[in-house]
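[1] Below is the structure, and that's it, no one-letter string:
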């Protein structure tokens, strides 16, 4: 049976946090963060979430640290459908998401922060009006209703791994994302949209917090 679960990891998400840079957006910031000893925990956090999958599950993903490493570390089989550049960028996240959809994904997990969530929104904005997206959100639910899993729906679970996690689309922890994943596979989920919110990192470093909504995701 073909896999319907997909994983995208932003392998530099969170690298600027420990370096005191208030974020990780942009190559210059990422390079400075590494010079200061910053590391990303995105691969490890995605691995924690995948522990909730049944053993030896096939997962659609990207090569290397953008997904394959997490899938294999969690004891699953990686079906690589996208190969990013040597140093992955936002464009790789967008292209990877589109590749997952083309490969038949019904559930996309991604590990990152608000910037990564914005990239996922950009991957498939539908022509249905500003602020809307074809990506529904996922929450634990009981009973049956319009939000139950259906073949037409693509659900997204956001694993928190970035410096900025203002968006309510994120699970509160990798374990919480794992519980949502297990519930989705059991058919016990309801669908609703959650906002993707971000703040300009330069403003944040200057002590200004001006939040802006960029669309909706889980």
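    Received the coordinates, thanks. Since this is a predicted model, take the numbers as computed values, not measurements.

[2] From now on I want contacts and neighbour counts done on CA atoms only, so please keep to that.
    OK.

[3] ok, now which ones touch the closest residue to residue 95 other than its chain neighbours?
    Nearest residue to residue 95, sequence neighbours excluded (C-alpha to C-alpha, 6 or more residues apart in numbering): residue 123, at 7.0 Å. Taking C-alpha atoms under 8 Å, 6 or more residues apart in numbering, we find residue 123 in contact with 94-95, 97-98.

[4] rerun that using 10 Å as the cut-off
    By C-alpha atoms under 10 Å, 6 or more residues apart in numbering, the residues touching residue 123 are 91, 93-99, 101, 133, 135.

[5] What of residue 108?
    4-8, 59-61, 97, 100-101, 120, 135, 154-158, 181.

[6] Tell me which of those fall in strands.
    Among the contacts of residue 108, the ones falling in strands (DSSP state E) are 5-8, 59-61, 155-158.

[7] here's the one I want to compare it with:
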């Protein structure tokens, strides 16, 4: 067989974690070991639709790849019209072992790129098997996604695959990180680095791993932000507070309890509801005359919506209105974040959210920051 740069067809491994991201909107902060609870709360599968968006970008490139995949919802269901071969048949209720088993098949087939749809846990399972033997690229569908192996959104993940099919790409090391979900559900953020996978070199289109800023100066800045926000809170307005230490500082100064990693509601400087999911937020805002969202971007990734706060869904944002979103972030975080990003899963809403937005960075201090693609 000819060398890779002279071949017209490249071997692609493709897999979907069917349960990835299910816990987001229902407030479970992850789906590991909680699929039945997520379903009980009314969660819906989200990874298939996200994988489909990425694969739609590749329709005109079918003749440039041979796809190796799993049967059913772990891959085959999303590949109508593509040239694919089933190399693994998972159980009806899939687990991390199914992900690892199909990755062993990918090694046997000598695939040249693994395209997967899932979150940090899926990335970790793939890395456990393939290490750096095969480059990977993730279609973001998890709840947390601290790892640097994902495209900024499903469409961009698809575009990275196109670039791989069309050209000889360089590869870069990217962090594979994961959160202890049991601690996460108890509002303890314990993120660990598990290794460095190989990904296609497209730094503009791949999210960075999350940074955790904990300096003394930053703590002072968070207090300044909190004081300014509290002073400007309006009477009888309901405030939906996203996750993170900056927003928790607001609650601390109000002397009310708030979840560190959940979404909470405050009105007239008192807590209304804690750790709410999408359905609960919709119930709460139904009879409110005015509602605002206060949100802080995730670390160096810069995601305002779509990472770790999926409870604030597109439906909620549309009902509240993009004009009623307040973005807060410490100056240090903004200095380390070139652009803000959104990936709500609703492309029309993402377009409305893009553009320059005011970010509160201190007491009476603000910057204009661009929300880009």
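    Yep, it's here. Note that this is a predicted model, so its numbers are computed, not measured.

[8] secondary structure class for the equivalent of residue 32 of the second structure over in the first structure?
    Superposed on the first structure with TM-score structural alignment, residue 32 of the second structure falls opposite residue 25. Recorded secondary structure, residue 25 of the first structure: coil (DSSP: H, G, I helix; E, B strand; the rest coil).

[9] if we can go back for a sec, between the ones in strands among the contacts of residue 108 of the first structure, which is closest to residue 189 of the first structure?
    residue 155 (10.0 Å; C-alpha to C-alpha).

[10] Tell me how many other residues crowd that closest one.
    Number of residues near residue 155 of the first structure (other C-alpha atoms under 10 Å) recorded here: 27.

[11] Not counting its neighbours along the chain, what's nearest it?
    Nearest residue to residue 155 of the first structure, sequence neighbours excluded (C-alpha to C-alpha, 6+ apart): residue 107, at 4.7 Å.

[12] What about the counterpart of the one you found in the second structure, how many residues nearby?
    Residue correspondence to the second structure (TM-score structural alignment): residue 107 of the first structure is matched to residue 113. Using other C-alpha under 10 Å, residue 113 of the second structure has 24 other residues around it.

[13] Now for residue 113 of the second structure: which residues touch it?
    Residue 113 of the second structure neighbours (C-alpha under 10 Å, 6+ apart): 10-14, 67, 106, 133-137, 161, 164-165, 198-200.

[14] Buried subset of the residues you listed as a ChimeraX selection?
    Filtering the contacts of residue 113 of the second structure down to the buried ones (16 or more other C-alpha atoms under 10 Å) takes a single ChimeraX command:
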select :10,11,12,13,14,67,106,134,135,136,137,161,164,165,198,199,200
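
[15] Need the residue closest to the centroid of the first structure.
    residue 110 (2.0 Å; C-alpha atoms, centre = their mean).

[16] where does it land in three-state SS?
    Reduced to three states by three-state DSSP, residue 110 of the first structure is strand.

[17] That one reaches residue 47, doesn't it?
    No. If you go by C-alpha atoms under 10 Å, residue 110 of the first structure and residue 47 don't touch, sitting 11.2 Å apart.

[18] from memory residue 85 of the first structure sits against residue 92, does it?
    Yes. Using C-alpha under 10 Å, residue 85 of the first structure is in contact with residue 92, at 7.3 Å.

[19] Who has more neighbours out of these two?
    Remark: of residue 85 of the first structure and residue 92, residue 92 carries more neighbours, 20 against 10, as counted by other C-alpha under 10 Å.

[20] residue contacts, the counterpart of the more buried one in the second structure?
    Matched to the second structure by TM-score structural alignment, residue 92 of the first structure sits across from residue 98. Contacts for residue 98 of the second structure (C-alpha under 10 Å, 6+ apart) come out as 17, 70, 74, 88-91, 104, 125.

[21] 8 Å instead, please
    For residue 98 of the second structure, the contacting residues are 90-91, by C-alpha under 8 Å, 6+ apart.

[22] ok, average deviation of the helix or strand containing it from the first structure?
    Here residue 98 of the second structure, judged by DSSP states H and E, is contained in helix 96-109. Comparison of helix 96-109 of the second structure with the first structure after fitting gives an average deviation of 0.8 Å (mean C-alpha distance after the TM-score superposition for the first structure).
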